[in-house]
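> Structure here, sequence nowhere to be found:
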């Protein structure tokens, strides 16, 4: 399911050298075959894992201020983390301060358990999330 290009010409950054993993999350739009890291949406520095407290904080930066895919990206991150970490970890996902026109609304949607559960019950949205996360593992 492609929703059309929102940012047809994104700035693409070089990938950092590190051990390759199959868990890389790719953007929701197949027209841009870049990782979220290459689009500077997500970086290692924007991820904090506190194993003692069982908490994960991810702060991501949409490529444009009115990115309509911000909640989908955040939902993909949440689902992927749920697959990779034990269930006792609390996950907080936020857009970087000042990076999105609807920052407060996006953050509220991404961290409200009922909204996340409802979103994942929507078959079309669930299919989009699954395509974003698992398309490179096929």
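Happy to help now that I have it. In this text, all values refer to a predicted model and were calculated from it rather than measured experimentally.

> alpha carbons only for contacts and neighbour counts from here, please
Noted.

> Residue 110 versus residue 125, what's the distance?
Look at residue 125 and residue 110: by Cα to Cα, to the nearest Å, they are 14 Å apart.

> Next one for the comparison:
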């Protein structure tokens, strides 16, 4: 994001700050801030969340409640109920909540999708194990 490909949509983004658990120096002129500062700043409109999966829900909720758009890496939450709550909160706040699944953008995925296209559903079998008798 700090060095987007020429002509890519990311060129239109202006990275204002970053948050990290570690103390880091400025990166290419972009300073580290606290989460509290990020949610209170009007010039920060979007949060990109890339943390451990179990922390996604809390971080998303914090930014949505502050009226910020959120892009989070897959999985958004650890359960369906929490994901639904966050989708509803985003709608209520009038902001975008996007779950990014980067693997779906890879060449391997596109090739696999092409290969299985038109083959229909794969029949499922049942398997049971246990003691015989």
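Alright, I've got the coordinates. Note that the structure is a prediction, hence the values are computed from the model and not measured.

> Any idea what the TM-score comes out to?
Taking TM-score structural alignment, normalised by the length of the second structure as the basis, the two superposed chains have a TM-score of 0.28; 70 aligned residues with a Cα RMSD of 5.4 Å.

> picking that back up, which one's more surrounded, residue 125 and residue 110 of the first structure?
A side-by-side neighbour count of residue 125 of the first structure and residue 110, using other Cα atoms under 10 Å, places residue 110 first with 25 against 16.

> any idea how far that one is from residue 47 of the first structure?
From residue 110 of the first structure to residue 47 of the first structure the distance is 16 Å (Cα to Cα).

> Over to residue 128 of the first structure?
Taking Cα to Cα, one finds residue 128 of the first structure at 23 Å from residue 47 of the first structure.

> Comparing these two, which residue is more hemmed in?
For residue 128 of the first structure versus residue 47, the count of surrounding residues by other Cα under 10 Å is larger for residue 128: 17 against 13.

> Helix or strand: which one has that one?
When elements are assigned from DSSP states H and E, residue 128 of the first structure belongs to helix 123-134.

> other SSEs contacting that helix?
Contact partners of helix 123-134 of the first structure among helices and strands, from 3 or more Cα pairs under 8 Å, 6 or more residues apart in numbering; DSSP states H and E: helix 70-84, helix 113-121.

> looking at the ones you listed, which is buried most?
Burial among these, expressed as mean neighbours by mean count of other Cα atoms under 10 Å, is greatest for helix 70-84, which shows a mean of 19.

> Identify each buried residue in the helix or strand following it, please.
Sequence order places strand 90-95 as the next helix or strand after helix 70-84 of the first structure, per DSSP H and E. Buried positions in strand 90-95 of the first structure, judged by neighbour count with 16 or more other Cα atoms under 10 Å: 91-95.

> Could you measure from residue 32 of the second structure over to residue 17 of the second structure?
6 Å.

> again but with residue 87 of the second structure, I slipped
For residue 87 of the second structure, the distance to residue 17 of the second structure - Cα to Cα - is 25 Å.

> Next: residue 97 of the second structure.
19 Å.

> Looking at the two, which one has more neighbours?
residue 97 (22 against 18).

> Residue 63 is in contact with the more buried one, correct?
No - using Cα atoms under 8 Å as the test, residue 97 of the second structure is too far from residue 63 to be in contact (10.1 Å).

> name the helices or strands packed onto the strand or helix carrying residue 90 of the second structure?
If you go by DSSP H and E, residue 90 of the second structure is part of helix 80-93. Using 3+ Cα pairs under 8 Å, 6+ apart, the elements in contact with helix 80-93 of the second structure are helix 53-65.

> So which bits of the helix it packs on are buried?
56-57, 59-61, 63-65.

> ok so, going back, just want the angle from the helix holding residue 128 of the first structure to helix 113-121.
Computed by axes from the mean of the first three to the mean of the last three Cα atoms, to 10 degrees, the angle separating helix 123-134 of the first structure from helix 113-121 equals 90 degrees.

> I appreciate the help and will end here.
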